[in-house]
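> sequence isn't available, so here's the structure alone:
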């Protein structure tokens, strides 16, 4: 149970983004700090990065997966977290997901100009995972992984779903994850994070044909 929750230390940095010689004033970077009685998490990201990542959460497997998001999503990502991992990894894993989701939402701003939808099917040896997502403003997770083991190293594989629940709820995206094949737990999870990163990379790209418009027939997301 969280004792306190201080989420107000969030700020977005605004910079000009050029698409086909169209200059856009978009919030494409963000820095978010979130402190509770269980964890202290800082996330900095640049949606227009080159895949540089520094992740130090105290959970080595989670750090590895954050590197996949950064590398395959071409997002510069800096994550620092301390938490009560002497109890277990649950709080830190979840709160990293929450803070990452908050940073994504902050960096996207009103989501003007983005493609909005993304999808990808990622293989990793025998594993094959499909991800489709929509920065819709309506959080929803449909999770279809069947991970055969309880742990990968010391990482509890139940925490994969908890991470994505947290990201989805706080970035306000719709996310569908489907496992098409796979028997190795590590391969299934890593293919999932790679597919998620590639789908997100597609969704956050600027669409030059409506770079100054919100990508919705309603005019708002």
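Cool, got the structure. Note that this is a predicted model, so its numbers are computed, not measured. Residues are numbered from 1 along each chain as shown.
> all contacts plus neighbour counts: C-alpha atoms, from now on.
OK.
> quick check: the gap between residue 201 and residue 181.
23 Å (CA to CA, to the nearest Å).
> residue 91 now?
From residue 91 across to residue 181, the span is 30 Å (CA to CA).
> which SS class is residue 137?
When classified by DSSP: H, G, I helix; E, B strand; the rest coil, residue 137 comes out as coil.
> wait, residue 91
Secondary structure state of residue 91, per three-state DSSP, is helix.
> show me what contacts it?
For residue 91, the set of contacting residues under the criterion of CA atoms under 8 Å, 6 or more residues apart in numbering consists of 38, 39, 83, 84, 85.
> related to what we said a few turns ago, please say which of residue 201 and residue 181 ends up with more neighbours.
A count of neighbours by other CA atoms under 10 Å puts residue 201 above the other of residue 201 and residue 181, at 24 against 17.
> now the stretch of helix or strand the more buried one belongs to, how far from the centre of its chain.
In the assignment (DSSP states H and E), residue 201 maps to helix 185-204. On the basis of CA atoms, centre = their mean, to the nearest Å, helix 185-204 sits 10 Å off its chain's mean C-alpha point.
> please compare the first structure with the one that follows:
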């Protein structure tokens, strides 16, 4: 059974088409109009081994906020849909990633309940033209719409690009663990019998 989902979302601010395949090979075709964000999403697909296609047109003349947040919403919704009834999944994932001078940890639970903790401070307000505060906005939207617990912690780091990259790579690796099928897991990994 293919664990794949697609979404089309249109608002007055953005038009987004996104397709996510959990059991992919890390292929991606990302076009959001925001270069740094495209780079981060490409890393996410590659390290999660998701196949990911995103076409986004947003009000970039205003700023990048709506585009980044709405892509997070769409990615979260497709993750939740692609997981289906969550039979046999590992459920939990965590990863600590070194990125040059930076060290970040991501831990997550595909619990069906959203919770988001972000203990990360960026030393600069921008990476190029990209507002670093939008990293938090993206992951907040993703966790809320993907219905998962997501905790991201920066241990140390001095370069904003490295911090953002560590977060995307680390979360990708944690997702790769959590969505993977555990051959020993019978049914849903919860004593409640449902996630």
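In hand now; what should we look at? Because the structure is predicted, anything quoted here is derived from the model rather than measured.
> please state their TM-score.
Comparing the chains after superposition, counting by TM-score structural alignment, normalised by the length of the second structure, produces a TM-score of 0.98; 195 aligned residues with a CA RMSD of 0.7 Å.
> please pick the buried ones from the contacts of residue 91 of the first structure.
38, 39, 83, 85 (16 or more other CA atoms under 10 Å).
> among those, which are located in strands?
Judged by DSSP state E, strands contain the following of those: 39, 83.
> kindly present the buried ones among the contacts of residue 91 of the first structure as CSV, with separate columns for distance to residue 49 of the first structure.
Conversion of those to CSV gives the following (distance: CA to CA, whole Å):
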residue, distance to residue 49 of the first structure
38, 31
39, 27
83, 28
85, 30
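> re earlier: superpose on the second structure and give me the mean offset of the helix holding residue 201 of the first structure.
Helix 185-204 of the first structure: mean distance to aligned residues in the second structure after superposition is 0.3 Å, counting by mean CA distance after the TM-score superposition for the first structure.
> which residues in the second structure does that helix match up with?
Per the alignment by TM-score structural alignment, helix 185-204 of the first structure matches residues 160-179 in the second structure.
> can you verify my assumption that residue 30 of the second structure contacts residue 53?
Yes - the criterion here is CA atoms under 8 Å, and residue 30 of the second structure meets it with residue 53 at 5.7 Å.
> okay, strands next: where are they in the second structure?
Counting by DSSP E, the strands of the second structure are 4-10, 14-21, 28-31, 51-58, 92-99, 102-109, 115-119, 126-127, 130-131, 149-156.
> of all these, which one is nearest residue 140 of the second structure?
Within the strands of the second structure, the stretch nearest residue 140 of the second structure is strand 115-119; the backing value is 6.3 Å (CA to CA).
> return the angle between stretch directions for that closest one and strand 102-109.
170 degrees (axes from the mean of the first three to the mean of the last three CA atoms, to 10 degrees).
> residues in the first structure matched by strand 115-119 of the second structure, start to end?
Under TM-score structural alignment, the counterpart of strand 115-119 of the second structure in the first structure spans residues 140-144.
> mean deviation, the matching stretch versus the second structure?
Superposed on the second structure, stretch 140-144 of the first structure shows a mean distance to its aligned partners of 0.4 Å (mean CA distance after the TM-score superposition for the first structure).
> that stretch: how far from the chain's middle?
For stretch 140-144 of the first structure - counting by CA atoms, centre = their mean - the centre lies 14 Å from the chain centre.
> and it, which residues are buried?
Neighbour-count burial for stretch 140-144 of the first structure, with 16+ other CA under 10 Å as criterion, is recorded at 140, 141, 143.
> which residues touch the second one?
Residues in contact with residue 141 of the first structure (CA under 8 Å, 6+ apart) are 164, 165, 168, 174, 175, 176, 177.
> make it 7 Å
With contacts taken as CA atoms under 7 Å, 6 or more residues apart in numbering, residue 141 of the first structure has the following neighbours: 165, 168, 174, 175, 176.
> residue 219 of the first structure corresponds to which position in the second structure?
Alignment of residue 219 of the first structure against the second structure is given by TM-score structural alignment, with residue 193 as its counterpart.
> thought residue 127 of the second structure was touching residue 161?
Yes - counting by CA atoms under 7 Å, a contact exists between residue 127 of the second structure and residue 161, whose distance comes to 6.2 Å.
> higher neighbour count, the two?
Neighbours per residue, other CA under 10 Å: of residue 127 of the second structure and residue 161, the larger number sits with residue 161, 20 against 15.
> for the more buried one, give me its contacts.
Residues counted as contacts of residue 161 of the second structure (CA under 7 Å, 6+ apart) are residue 127.
> rerun at 10 Å
The neighbours of residue 161 of the second structure, taking CA atoms under 10 Å, 6 or more residues apart in numbering as the test, are 36, 40, 99, 102, 122, 123, 124, 126, 127, 128, 132.
> check residue 134 of the second structure too.
So residue 134 of the second structure contacts 37, 64, 65, 66, 67, 68, 69, 125, 126, 140 (CA under 10 Å, 6+ apart).
> next, count neighbours for residue 187 of the second structure.
Neighbours around residue 187 of the second structure, by other CA under 10 Å: 13.
> returning to what we had before: closest one to residue 183 of the second structure among the strands of the second structure?
Residue 183 of the second structure lies closest to strand 92-99 among these, at 15.0 Å (CA to CA).
> just tell me the aligned range of the closest one in the first structure.
Equivalent residues of strand 92-99 of the second structure are located at 117-124 in the first structure, counting by TM-score structural alignment.
> mean shift between that stretch and the second structure?
On superposition with the second structure, the mean distance recorded for stretch 117-124 of the first structure (mean CA distance after the TM-score superposition for the first structure) is 0.3 Å.
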